[in-house]
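Trainee: Okay, structure incoming, though there's no sequence with it:
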């Protein structure tokens, strides 16, 4: 029986790292607009005081590999020796059974590159058994190595990094595209422009709504957003490449789930009801699965970044002691397209997808988000943000309609909530109108949902960037 030879591995490594010979990144990669998070990741990787490996986390297909290629391109531009920048796809059959130490030895033989820091990028690291145990001694004993690992099994990576890499690994979460990032990646000019912090010029609301509808259907994944070929068959891209791999491979491997069909059915039910209120009782009745099992499945789906739960508060913004109901949102509205097909802006379901997309922008932050519902059916607010002391500080009613633009007092749940909590400002979305009124001392601002999604996206990226900069400073202080 033949074994893989060192020569075969060396030739494969050379194919993966064409810049060893050319000294530059390929034109296709350079033509792609980099994600906004390129700078902070590069800083984490290059910080001389930081003796840690970077663990790049995120859902499948959000652009982790492309980010790595942009990191390589930037290192080359800085004048780092091309032979000291190494990329490895850990899931390739030729590398099965290879230890990280053995791979590094073969890389150093294939690309000596002189002295200095060596940058190592291990992609799909979850394919390497006990990767975190092999990575720790490299961080401790090889100060000449700067290492970034990434992979698609986000839940597994996060747990293994947290449990085994304390003090040696720094996690960096790469989320789906925000609406503002999506517009930056597109070739056509955006129909809204940020003129100053929290100030925007709305160029054309009709065009902005068309761009927003495309984002809602296709926008969270860079490949789906930019490739006409992939967009022509979103069901195959999302279901086969993202959802099925998480449900059929990542989660069962991590959590030992045996009934994959049961998990898949529950996820499909939750996805179809994104932005709807559900309960464990309802889900158990619909699926025939016990409530404890459903609760575990939902925890797994959240760990895999597929869904996010939002819990209910009362008219005072306080959580109910016995929590029976909650809302579930897809973390990326494009998953709905992949499972059930795209929806036009006039379809009845589109309002829930708009709500999903707006919440998805806020999931990039660490904000405390809930929804309020109490008493009668007109006592509900779609989004309530609370302070650290759990006091309501903001309220938003999400509509994909202009019918309340001239009469915000008809938003009864929102008005009751802001009056009861003495909020000086509340928000509501419209489809195309911008209005601002003061009612009983409370300012009601109504913006088009697309414009507010853009604002949330800009703020989320800026906030996350500032957070990572602060993290870098605290680590290196």
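Mentor: Right, received. Where do you want to start? Model, not experiment: these values are computed from the prediction. Numbers count the residues shown, from 1 in each chain.
Trainee: drop to CA atoms for contacts and neighbour counts, all remaining ones
Mentor: Noted.
Trainee: elements contacting the strand or helix carrying residue 55?
Mentor: With the criterion set as DSSP states H and E, the secondary-structure element containing residue 55 is strand 53-57. With contacts defined as 3 or more C-alpha pairs under 8 Å, 6 or more residues apart in numbering; DSSP states H and E, the packing partners of strand 53-57 are helix 38-46, strand 145-150, helix 154-164, strand 169-173.
Trainee: which SS class is residue 34?
Mentor: The three-state assignment at residue 34 reads coil, by DSSP: H, G, I helix; E, B strand; the rest coil.
Trainee: Just give me the neighbour total for it.
Mentor: Counted with other C-alpha atoms under 10 Å, the burial measure for residue 34 works out to 19 neighbours.
Trainee: what's the answer for the one 5 residues further on, then?
Mentor: Applying other C-alpha under 10 Å, we find 15 residues neighbouring residue 39.
Trainee: Residue 88 versus that one, what's the distance?
Mentor: Distance, residue 39 to residue 88, by C-alpha to C-alpha, to the nearest Å: 22 Å.
Trainee: follow-up on the earlier one: most tightly packed of the helices and strands packed on strand 53-57?
Mentor: Between the helices and strands packed on strand 53-57, strand 145-150 has the highest mean count of neighbours, a mean of 23, where neighbours are mean count of other C-alpha atoms under 10 Å.
Trainee: Tell me which residues are up against that strand.
Mentor: Residues from elsewhere that reach strand 145-150, judged by C-alpha atoms under 8 Å, 6 or more residues apart in numbering: 45-46, 52-57, 64, 117-125, 138-139.
Trainee: redo that, cut-off 6 Å
Mentor: Contacts made with strand 145-150 from outside it, assessed by C-alpha atoms under 6 Å, 6 or more residues apart in numbering, are listed as 53-56, 117-125.
Trainee: And the furthest pair within these?
Mentor: 117 and 124 (22.7 Å; C-alpha to C-alpha).
Trainee: Between these two, tell me which one has more neighbours.
Mentor: Summary of the neighbour comparison: residue 117 and residue 124, criterion other C-alpha under 10 Å, with residue 124 having more neighbours (20 against 17).
Trainee: excluding its backbone neighbours, what's nearest that one?
Mentor: Across the structure, with C-alpha to C-alpha, 6 or more residues apart in numbering as the measure, the residue nearest residue 124 apart from its sequence neighbours is residue 151 (4.0 Å).
Trainee: hold the first one in mind and look at this next one:
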């Protein structure tokens, strides 16, 4: 146990203290078992260490462990929790639970056996935390940590810390809100937005140049495929090659309108297998699948369009992606990350929460494609201040 406490002390000393991601204040205090999912590189470990530091500063007995520590070569997760509980431990923070075999069974044993011990753990976004050898659905609270919103990007880079904005205010008060933002932001917004779209979705924006970030994102995607998905889904080497081929085909022409039959024939796979691979890539936060319906989507339903999960991935794969694709990817990403339902619109580009229609484009786009729609809006790039139906695209980056 001493080696775990010493390792924790080193990490806690060097973890950021002053700036917190949006999820930090949303972690419920009355839940005994909390799982935090998210793509690699979005800051899950940092969040866990910040939660640890908070508990330690309050005088609580709290322990951070990563399942990759050599301690677990010889001891089980349950044995470690039992020892910590006997020491009077009150909180246990476990990093990267998906790398531990039988994780769900041992979490259930910990939850049931140590009623005064609160557990918070992180996992790959590809892991279905409600699946496993033991049923955790009645015990587990799941939270998702997304990449940085544009609002968080401005804050983490020291420009200004803005409060998040509800979508109703974005739609109804865009002129007032944008003017208020410019009163506090002493820097042109559009160049900052352009930088964010290329390389600002991950907290590593503080450490590396945009070119370095693009290279690192390719490595992140490969690690997700070769480690997370392979381990979680039990993929063989052949499965992995097929998934990379599928991702490569999508990367050539996103937003991709898939013909599942043709893809299946070309790759010598069944239609159901192709749909399953697409769903795996969405769960892993590499792709976003868009459907005409926003509810009741079956596992094997064909998506209408496929996007990368975020615009930074676009630049990593394509180098110079089209402006239209960048804009749509950003809008879809920020709206979905804020918890809204998004589907393909019959008129316009997207339908949000089943009653809001959006057309995404440049500042000179007119409203012809949403004409006659009661709740139709234009989300426009290269526009600083909103008015009427015309809303600056960057403002949707303040939703979370």
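Mentor: All right, it came through fine. Owing to the predicted nature of the structure, the values given are computational and were not obtained by experimental measurement.
Trainee: residues in the second structure aligned with the strand holding residue 55 of the first structure?
Mentor: Mapping strand 53-57 of the first structure onto the second structure (TM-score structural alignment) gives residues 33-37.
Trainee: The matching stretch vs the first structure - mean distance after superposition?
Mentor: Taken against the first structure, stretch 33-37 of the second structure registers an average deviation of 1.1 Å after superposition, with mean C-alpha distance after the TM-score superposition for the first structure.
Trainee: Identify the residue of the second structure aligned to residue 148 of the first structure.
Mentor: Matched to the second structure by TM-score structural alignment, residue 148 of the first structure sits across from residue 120.
Trainee: Revised request: answer the last question for residue 248 of the first structure.
Mentor: Across the alignment, which pairs residues by TM-score structural alignment, residue 248 of the first structure is matched by residue 226 of the second structure.
Trainee: Give me the most central residue, the first structure.
Mentor: Centroid-nearest residue in the first structure, with C-alpha atoms, centre = their mean: residue 175, separated by 2.1 Å.
Trainee: how about that residue, secondary structure?
Mentor: Three-state call for residue 175 of the first structure (three-state DSSP): coil.
Trainee: Just give me the match in the second structure for it.
Mentor: Using TM-score structural alignment, the partner of residue 175 of the first structure in the second structure is residue 146.
Trainee: hang on, the earlier thing: so the match of residue 148 of the first structure versus residue 284 of the second structure, what's the distance?
Mentor: With the distance defined as C-alpha to C-alpha, residue 120 of the second structure ends up 20 Å from residue 284 of the second structure.
Trainee: all helices of the stretch 251-400 of the first structure, in order?
Mentor: 251-255, 260-272, 280-287, 291-303, 334-340, 350-362 (DSSP state H, counting those that start in this stretch).
Trainee: Could I get those in a markdown table, plus columns for mean neighbour count and distance to residue 233 of the first structure?
Mentor: Rendered in a markdown table, the data for the helices of the stretch 251-400 of the first structure read as follows (neighbours: other C-alpha atoms under 10 Å; distance: least, C-alpha to C-alpha, whole Å):
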| stretch | mean neighbour count | distance to residue 233 of the first structure |
| --- | --- | --- |
| helix 251-255 | 16 | 25 |
| helix 260-272 | 17 | 19 |
| helix 280-287 | 15 | 29 |
| helix 291-303 | 17 | 24 |
| helix 334-340 | 23 | 8 |
| helix 350-362 | 24 | 19 |
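Trainee: Of all the ones you listed, which one is nearest residue 109 of the first structure?
Mentor: Distances from residue 109 of the first structure to each of the helices of the stretch 251-400 of the first structure were compared by C-alpha to C-alpha, and the smallest falls on helix 251-255, at 34.3 Å.
Trainee: To what extent does the closest one diverge from the second structure after superposition?
Mentor: Compared with the second structure after fitting, helix 251-255 of the first structure has a mean deviation of 2.2 Å; criterion: mean C-alpha distance after the TM-score superposition for the first structure.
Trainee: got the contact list for that helix?
Mentor: Counting by C-alpha under 6 Å, 6+ apart, residues outside helix 251-255 of the first structure touching it are residue 156.
Trainee: What sits closest to residue 358 of the first structure if chain neighbours are left out?
Mentor: Beyond its immediate neighbours in the sequence, the residue positioned closest to residue 358 of the first structure (C-alpha to C-alpha, 6+ apart) is residue 453, lying 5.5 Å away.
Trainee: Contact partners for residue 380 of the second structure?
Mentor: Residue 380 of the second structure makes contacts with 360, 361, 362, 363, 392, 393, as judged by C-alpha under 6 Å, 6+ apart.
Trainee: Of those residues, which ones are shared with the first structure?
Mentor: Here is what carries over to the first structure from the contacts of residue 380 of the second structure, by both residues aligned by TM-score structural alignment, their matches' C-alpha atoms under 6 Å: 360, 361, 392, 393.
Trainee: Of these - the most surrounded one?
Mentor: Top of those by neighbour number is residue 392, holding 27 neighbours under the definition other C-alpha under 10 Å.
Trainee: now the counterpart of residue 357 of the first structure in the second structure: how far from residue 85 of the second structure?
Mentor: Residue 357 of the first structure maps onto residue 330 of the second structure when the alignment is built from TM-score structural alignment. Relative to residue 85 of the second structure, residue 330 of the second structure is positioned 45 Å away (criterion: C-alpha to C-alpha).
Trainee: For the second structure, which segments count as strands?
Mentor: Secondary structure of the second structure by DSSP state E: the strands cover 33-38, 62-66, 91-95, 118-124, 141-144, 287-290, 305-308, 342-344, 350-352, 356-361, 376-380, 390-392.
Trainee: can you put those in JSON lines and add distance to residue 200 of the second structure?
Mentor: Conversion of the strands of the second structure to JSON lines gives the following (distance: least, C-alpha to C-alpha, whole Å):
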{"stretch": "strand 33-38", "distance to residue 200 of the second structure": "16"}
{"stretch": "strand 62-66", "distance to residue 200 of the second structure": "27"}
{"stretch": "strand 91-95", "distance to residue 200 of the second structure": "24"}
{"stretch": "strand 118-124", "distance to residue 200 of the second structure": "21"}
{"stretch": "strand 141-144", "distance to residue 200 of the second structure": "19"}
{"stretch": "strand 287-290", "distance to residue 200 of the second structure": "18"}
{"stretch": "strand 305-308", "distance to residue 200 of the second structure": "15"}
{"stretch": "strand 342-344", "distance to residue 200 of the second structure": "23"}
{"stretch": "strand 350-352", "distance to residue 200 of the second structure": "24"}
{"stretch": "strand 356-361", "distance to residue 200 of the second structure": "20"}
{"stretch": "strand 376-380", "distance to residue 200 of the second structure": "20"}
{"stretch": "strand 390-392", "distance to residue 200 of the second structure": "18"}
